[in-house]
Structures are given as C-alpha cells and as structure tokens.
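A.B. asks: sequence? don't have it. structure:
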C-alpha cells in the first residue's frame, strides 16, 4: 500500500495533499467552534458554513502561493513549517474578515483556537507521512555514532539524515555535563561510555566530527576507539569545507593527522608572509607531493609570481589547474607560470629564473624512493646531486636571493644511494655558500612524510581493502613521520631563518613503529589482525625483509649537539662541511665515473667521501646486474656506455 502511494504521479500526490488539508481545515473550524461554545454536536449556520468554506478555499490558495505543495514530504524541513505558520495566520485573519463581512457569529477566540488546531493538523499529517515514509529507509541505513556534539557534529547529523547511506543513532561527547542529554532526538553519551553505547545502539560505524577549535587529545581518543573493532572514519576539515573542496557528508578514512595523534604545527605566519608576499618564487618538482603542497601554501602568501618547474607534464598540468582554481576563488592575484624542464639542464634553469626575476627558489625536485634509486644509481645521482648543483649555479647567475633545499633524514649516515646523494647535495650547497655571498643557501632536513607518493599509509590502506596481507619489511623498523602540510609549513618557516649554508632539522616528534601503524589501521577500519593467536582474523601482517639500502631506524642529526632556533619545532644542525674546491673535485670524479658507467669506482668514491655512506648490501643497479658485473668482480665485462647519461 505504501509503495503504491509513493509510486503515484506527482500531481496525484498533490491532489491528495490538497484534499487532506481541506478536510483538516474544515475539521479545525468545527473543532474551534465546538470547543468555544462547549457544544459537542455543534452545527454551523448557513452564514458560518459559507465563511468556513471561503476560509478553507483562501487558505488552500495561500498554501499554493507559498509553495507548500511543491515540498517533498520525505525531505520536509524548517522552511515548510514556516510556510504552514504563515498560511494558518493568513487563514485565521481570513476567518475574522469573512465573519465580519457575512455578519456571521464568530466569537473572538474562535480564530485563535482554529489557528492552533489547524497548525497541529496540517503539520501533523505531514510529519506522520514523513515518519511512515522514512522509517523503512532508516532501517536500511548503516547505524553510525557521531564523535563530537559540536557544530560540526550537528551539521553532519543533519546531512546524514537526508542521505541514504548512514543513519545517526547517537552522539558521543567530551563534555561530562552533556552525558544523558539529547540533541535533535538523538541520545548524547559521554566518550568514556563509548563501549557500552556502541553495543547498546548496535553502532556499525564511528564518524569523527571534531570542531576545529576542540581541545581533544586525538591520540588518546583513537586508543579508546581502536579496541571497539568498529570502522572509524572522519569528515572533511573546516578549511576544505570553506574552500568548497568537500561537503560535510563526504565521509572518508581517517586523516593522517589522526593516525599520528599529534597537535597541528603552529608557524609564525607574519614572518613567512613578509618573506614571500610580493616576491617572485620558483618551486622545482612542483607537481610532486612536497612540491605541490609548497605551492598550495606559498600561493596563499600572495607572491607576485609563482613559477612551477616540473619535469612531468601531467603532474605540472594537475598542480597548475588546482592552483589556478585557488587563485581565482580566493582572489589572490598571483601570476602562475607552468614551466616544463629538468633541473639537470643548467641553462634552462638560469633562463627561467632570469625571465621571471625569481628571488626565492624552493628545490623539492628529487628522486626519493630508496629501492628505485638503488636500482638506478646513475640517474639518482644525476638528478639529486647534479640537479641540485645546476639549479644552485643557475640561481647564483640569475641573482636569486634565497635557495632552500628540501633534504631528508636519510642523508644522515646513509646506507643507501638516495641518502648519500642528498647528503652530497647538502655539501654542494654548503660549499657554494662559502664561495658566494649574494645567494643564501639553506637546507631543511626531515623524515618521512605521510601521504606522499610511496608513503606506507596509502599502501597499507589499499592492502587492507584488497583483503591483505599487509607487508612490513621488519618487525622492529621505526620511522619519524610528519604530514605533508606540517613539513611544508616548517620548511617555509625555516626558509626565513637561513643566512649562510645552515642545515635545519625539523622536530618530527616521537618515532613510530611501522608494524604498530599497520595494526592501528587494521583496527580503526573495523577489522582484526589475523595471527597464530587469532586465525579467524581478517588481515594478516607479513614481514618481507629489509629492501636494498633500507635500515631499521633513521636519524636526523649526524652530530649530537643541535642548536635551537626561535621556532620550537626547528633545530639547526652543527655538521661538517667541505670547502668548495674539495666538493668540486669530488663531484667531477663522480661525473666521470658516471659517464663511464663505472659503478665500482662510483661506489668507492661515495664510501670514501665524508658522507658517512655505509651500504648494507652489494650494488643492485638493474642495468649493472644485467651486464653481469657485481661488486668485487674485477673482470672486464663492464658496460661500454660512454658519454653523459643526459
């Protein structure tokens, strides 16, 4: 019966609504007279019936004019009830006027009683229909609990009630005084009672809807939720909502910041603003994970020009399109110039810097994936070392004021070529800073960034969705982690501090065991780890062994005596540097070995250089291995490639 009614054409549903309203309005007028005159079987006179009929007709006309019958009852909202109030008030006034015109007996209290009864019946019938129609749909929805009873939580609950996928059944609050209260008919339960509440209300999913200014210990919160074996997800941040990049009901997996459980980084925006506002800025590797986030943050500080330098055509296209949208929506007025090019081409780099009068360079372009660089040693050195050198020389020639290198914790006592190449790039800039004074070179070193290309979090998430297993290289491997926005904010801050070849180190917080991160993700996605103790679990964690060049733990400092700066999350390292003449001699030897494809000599040069490079395995360059040459093999079967690899 209900389905038959719901499938009726729209005009038939409207006619039924009109007929229903006519009936209840006539009944409301009769009830008003009967209550006022205290006559259970009151019958109207001819004049009173005429007044009632005309009042009902006028009221229906007012409802039509106000659009009440265009409202879909299933999604009836506050505006529809205001329309009913306006219509009922107009109907009561009509009853008074018509009673006067027809000289009918209409006591003064009757229009008031009629208005109240009419509102109750007109709105009540619609509420009843909405409840009957929505009840089966609510049963089909997934039962969710909203963690956070603030403005964000209320907006989320309202959006979900109108949707078809999730049905909110309770709020979880961090304010003890709100425990056992209700919001919009939903119970509010203190977070300390989350376990009992989830079981009692048969909650199938938890949604984090924390206000931006809430002082919630996220690490402690996630620890409480982790044991429930219920999926935990979150809603977009307020910045994404304001920028229009997401809606409040765009449910997604936990943010990386939530997984880390750390407070957001605070920077001195005024210092960064004065450093970038009105300047011409160039970012290399602008389409990469770090480079693109640098661009997003730099553009909001309103430089006059932002040059996007990138080797990948698609990456450049993607970041340019995004930045142009930001530029237009926020009215920033920044000139954007997407430039294709390689950092290894010095003349191209110099021409670009001179063409746009660049004053600040953020050098984020690098090959950073450890195993891939181990398998492609020559290209890794060319891009990371010689690319940095060519960009720096181009910056000197173009009169650039500041040059900031994005470095890595893998440059400290490296066990892989990628780390050795980044440490050598640091030595190149330190040597150049002794040679020139006009261009200020600064290096910023930090650890792994979550959410970047090659990050473990997206990899683990995909493996969990595919049913596992999750692959972790070693049970004891630990890493320092920072989110991309955190890292880039501190890079911008550190870039304002450098004066002459300093190496700044970012405070990465406490190191994280990778296997613990994997297990936390399993639990927070509502699953259980499969193990010998729990063979019926969902996802297994498998240890695959350390990859070429990988070590169990990373360091941020070579020495043990860092110097503090004005920012509590930024330190300045005290580390050994080389005169430019010695650096130049080393990179010339590396260049010659690279041109001969002589990886034996190349490996020896890297080990003997003051880089602290101690590889934990043999050379694993794929081309080198395919030609039958191994470390320790001194046969003449060497790849005969000649000339510069570029």
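C.D. replies: Right, received. Where do you want to start? Bear in mind that the values here come from a model prediction, so they are computed numbers and not experimental data. Residues are numbered from 1 along each chain as shown.

A.B. asks: From now on I want contacts and neighbour counts done on CA atoms only, so please keep to that.
C.D. replies: Fine.

A.B. asks: Compute the distance between the spatially closest residue to residue 469 that is not a sequence neighbour and residue 476, please.
C.D. replies: Closest residue in space to residue 469, ignoring its immediate chain neighbours: residue 540 at 4.8 Å, by Cα to Cα, 6 or more residues apart in numbering. Here the criterion is Cα to Cα, to the nearest Å. By it, residue 540 lies 17 Å from residue 476.

A.B. asks: Looking at those two, which has the bigger crowd around it?
C.D. replies: Per other Cα atoms under 10 Å, whichever of residue 540 and residue 476 has more neighbours is residue 540, with 21 against 12.

A.B. asks: Let's verify the more buried one: helix, strand, or coil?
C.D. replies: strand (DSSP: H, G, I helix; E, B strand; the rest coil).

A.B. asks: Check it against this one:
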C-alpha cells in the first residue's frame, strides 16, 4: 500500500519498560491497544489500561489479559477519563505508576471541528491534568503521542495537540535539574488502517460497489503501519532526556488518490474514470473537509536533528514561556467554563507556536478558503490573546 519496505522491529530501549508499572491512556484505541501489546512484550511488572470507552476497554483488556497468561504481569483495566483529576490521581498513586504513555485524545478532525469544547477539554485539559498528576506522584517517564496536524494547525484538533506538546515541554522545562518525569513528545502522521482512517473507509466503499471518495486530487499524507509507529514511539520514549519533540521518519507522503486506486486494484477491480469508462469502481472527488490541509508537515520550520536511531529525529522548534503557557491555559479554561466556542477556538489557535501567521491569513482570506475552523477567529479575540502575550513579556 505504501510503496516501501517495512520497518524491522528491534527495541533496544525495552529496559525502560521492563519490570515497570506502565499506564497507557487511551488504551482501547488503535495506537493505545498496540502500545499495550508491545509494552507487554517488554516484560513490565504491571500494565494499567486506562480508557474512557467501556467497549474498547473490555476488548483490549481481554486481548492483553490473554496474552499475559502464564506470566507474572498484572493487567489492570481502569475505566475513566483523563479529565477526571481525582481518578487520575488515585490511579497513579494506588498503582505507583512509573511510566505514562499518553495516547488518549479526540483525533477526528471534522468531529472536533463540530465539537470544539469537548475536543479542547479532553485533549488539552486532560493532558494538563495527567502531566501535573504525573509530576506529583513521582512518575519516571512520560511520553505524549502527538500528530503531524499539530504543525501550523488550521483546525481545532491540530491546535489542541500542539497545545498538549507545549504543556508537556513546559513541565519538562520547569523540572529541569530536579527529580521528576522525563517528558518527551513523539509526533507522526497517519496510521494505516486505524480507526477513522481512509483505508477502512475505502475498503468499505469498494465492498459496496463504490464510489470511492477522495477529498482532492492533490491531497497527500504521511503513513505508517500501527506496528511501525508504536515501535518507534517506544524507542523514542526510552532514549528521551527531557523535553524533546521526536519526529518519526515516515518516508515520502502518499497521495490519497494513489492509495484509493491501490485499494481498488488489490480487490481485483479497476477504477472507472475518463481513461477507463467501463471500469468497476468510480473515483469521486468531494472537496476538502473543514480544517483539512492538502499536505501535512512534521516540523514547523523543516529543521530537525538526527538521533542514534535512523528513523527518529528531534524537531528544532521554539516553544512558549512558562508565563505564556499559564496565561493560555487560564484563558482556554475560562472559555471552556463559559461554554464559549468562539473564544475557546481563538485562544487555542493563537497560543500555539507557528500559528499566529495562519490566524492573520485566515482573517484576510476569501470566504470559505479556510472554512469555519479555529484560525478564522474574530479580530477582538486575536487582540486579547496578543495583549496577554505582551503582559507575559
């Protein structure tokens, strides 16, 4: 599907997870469940499966519990939200958690665009709570799973993930030279076949006789298999020294149209288009959805540094000050408390690094160019965010 060779798994950093108590938030998701499987193979003392969805938690618990049979590894399912501070505090304390792998997030761009308050509450406030409680409970290592959509975001989901990165980096900076978790962020693109990704959608559309829908002929994305992505996440987390934004080498971006055609051909069918009017499956272009880009990026400025692993790099990017992070969080939490979508969008976007110019462009853009997403906030909201930044400086 991706037109490249696969990654051969070999985790040198398994010792970071061996004989440790590891909590995986969002354990029932595509990334979380694979994290659970690969961490289990590292020989932890205990795995805490923390998940909001009862159905997803039941499924991943059944899978991991069976795989752990015959070992001394405890598998503990915990049903709860990362926004529940008391639940987080109790779970970290009671189980003496040493490693946190934070994969819990609302990630579907169109859904978060339509539900910005829920997306920002879960992603940003949930990360803040998990970060702060991890510090308080003596966690050794904290790995945040991020997304390429956090780079110069033009949607609420991307802005929320960038804010999460900044919160984790801020905690790492405040704890520098003191005992506390080693924080790191791992940023990567799409996971092939994950929940909500295009591959299951294309397979479903082909099975129903089409059409196969593609947003735009030029749209492209970075892809990895879930096994590859999680392997590199664990390796990056084990090599972290504190505050790094690790970027995975995902190969060349793949055009979504190319992926759609491969799905059709792999099903033994042909695409019906101008060159083949008698083909089996029609390819239909439906336009970009709210908050979507044509291409995604993995770094804000294109600068990255090599690490000891050929497929893992560190992004060289600016971040916000402690004062700016605190002010941004206060403003966002106030907007969430007031159920003020407009202000929540504006604050989320105007505090994330690399997004100020996008917001300014959105204000001058023709109607519909960007869509009603977070960057197109009212000038008054942008002015208030800028005023708070000046007060911090």
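C.D. replies: Nice, I can see it. On a predicted model such as this, the values are computed, not experimentally measured, just so you know.

A.B. asks: circling back: ok, the counterpart of the residue nearest to residue 469 of the first structure in the second structure - contacts?
C.D. replies: Aligned counterpart of residue 540 of the first structure in the second structure: residue 282 (TM-score structural alignment). Listed by Cα atoms under 8 Å, 6 or more residues apart in numbering, the contact partners of residue 282 of the second structure are 210-212, 271-273.

A.B. asks: If we use 10 Å, what do you get?
C.D. replies: Shown here is residue 282 of the second structure, whose contacts under the criterion Cα atoms under 10 Å, 6 or more residues apart in numbering are 206, 209-213, 261, 264, 270-273, 276.

A.B. asks: ok, now residue 240 of the second structure?
C.D. replies: 141-143, 182-185, 246.

A.B. asks: Among these, which ones are in helices?
C.D. replies: Using DSSP state H, no member of those sits in helices.

A.B. asks: Quick check: the gap between the closest residue to residue 542 of the first structure other than its chain neighbours and residue 403 of the first structure.
C.D. replies: Computed as Cα to Cα, 6+ apart, the closest residue to residue 542 of the first structure that is not its neighbour in sequence is residue 471, at 4.9 Å. Distance of residue 471 of the first structure to residue 403 of the first structure, computed by Cα to Cα: 38 Å.

A.B. asks: and what of residue 13 of the first structure?
C.D. replies: Distance of residue 13 of the first structure to residue 403 of the first structure, given as Cα to Cα: 69 Å.

A.B. asks: These two: which has the busier surroundings?
C.D. replies: Legend: neighbour count by other Cα under 10 Å for residue 13 of the first structure and residue 403, higher for residue 403 (25 against 16).

A.B. asks: which one in the second structure is aligned with that one?
C.D. replies: When the second structure is aligned by TM-score structural alignment, residue 403 of the first structure is paired with residue 142.

A.B. asks: Residue 509 of the first structure now?
C.D. replies: Aligned partner of residue 509 of the first structure by TM-score structural alignment: residue 251.

A.B. asks: Tell me where the stretch 201-350 of the second structure has helices.
C.D. replies: 226-239, 256-266, 322-337, 341-351 (DSSP state H, counting those that start in this stretch).

A.B. asks: hang on, the earlier thing: find the nearest non-adjacent residue to the match of residue 509 of the first structure, please.
C.D. replies: Nearest to residue 251 of the second structure is residue 222, by Cα to Cα, 6+ apart, at 7.3 Å.

A.B. asks: quick one, what contacts the alignment partner in the first structure of that neighbour?
C.D. replies: Using TM-score structural alignment, the partner of residue 222 of the second structure in the first structure is residue 480. Listed by Cα under 10 Å, 6+ apart, the contact set of residue 480 of the first structure reads 409, 446-450, 507-514, 553-556.

A.B. asks: again with residue 272 of the first structure
C.D. replies: Contacts for residue 272 of the first structure (Cα under 10 Å, 6+ apart) come out as 298, 301, 489-490, 492-497.

A.B. asks: Helix or strand: which one has it?
C.D. replies: Element membership of residue 272 of the first structure [criterion: DSSP states H and E] is helix 269-276.

A.B. asks: after that helix, next one along is what?
C.D. replies: Next element after helix 269-276 of the first structure (DSSP H and E): strand 280-284.

A.B. asks: Show where that following strand falls in the second structure, residue numbers please.
C.D. replies: The aligned range for strand 280-284 of the first structure is 21-25, by TM-score structural alignment.

A.B. asks: post-alignment, the matching stretch versus the first structure, mean distance?
C.D. replies: Compared with the first structure after fitting, stretch 21-25 of the second structure deviates on average by 0.3 Å (mean Cα distance after the TM-score superposition for the first structure).

A.B. asks: So which bits of that stretch are buried?
C.D. replies: Using 16 or more other Cα atoms under 10 Å as the test for burial, stretch 21-25 of the second structure gives 21-25.

A.B. asks: got a list of what the alignment partner in the second structure of residue 430 of the first structure touches?
C.D. replies: Residue pairing (TM-score structural alignment): residue 430 of the first structure is matched to residue 169 of the second structure. Residue 169 of the second structure sits next to 163, 175, 183-185, 242-245, 319-322, 325 when contact means Cα under 10 Å, 6+ apart.

A.B. asks: hey, where'd the strands end up in the stretch 1-150 of the first structure?
C.D. replies: Assigned by DSSP state E, counting those that start in this stretch, the stretch 1-150 of the first structure shows strands spanning 142-147.

A.B. asks: From residue 252 of the second structure, how far off is residue 349 of the second structure?
C.D. replies: Counting by Cα to Cα, the gap from residue 349 of the second structure to residue 252 of the second structure is 28 Å.

A.B. asks: Between those two, which is the more surrounded one?
C.D. replies: residue 349 (32 against 13).

A.B. asks: Quickly find the element holding the residue nearest to that one when sequence neighbours are not counted.
C.D. replies: Spatial nearest neighbour of residue 349 of the second structure, chain neighbours left out: residue 159 (5.6 Å); criterion: Cα to Cα, 6+ apart. Applying DSSP H and E as the criterion places residue 159 of the second structure in helix 156-174.

A.B. asks: compared with the first structure, how much does that helix deviate?
C.D. replies: Looks like 0.7 Å for helix 156-174 of the second structure (mean Cα distance after the TM-score superposition for the first structure).

A.B. asks: That helix to helix 322-337, inter-axis angle?
C.D. replies: Relative orientation of helix 156-174 of the second structure versus helix 322-337 (axes from the mean of the first three to the mean of the last three Cα atoms, to 10 degrees): 140 degrees.
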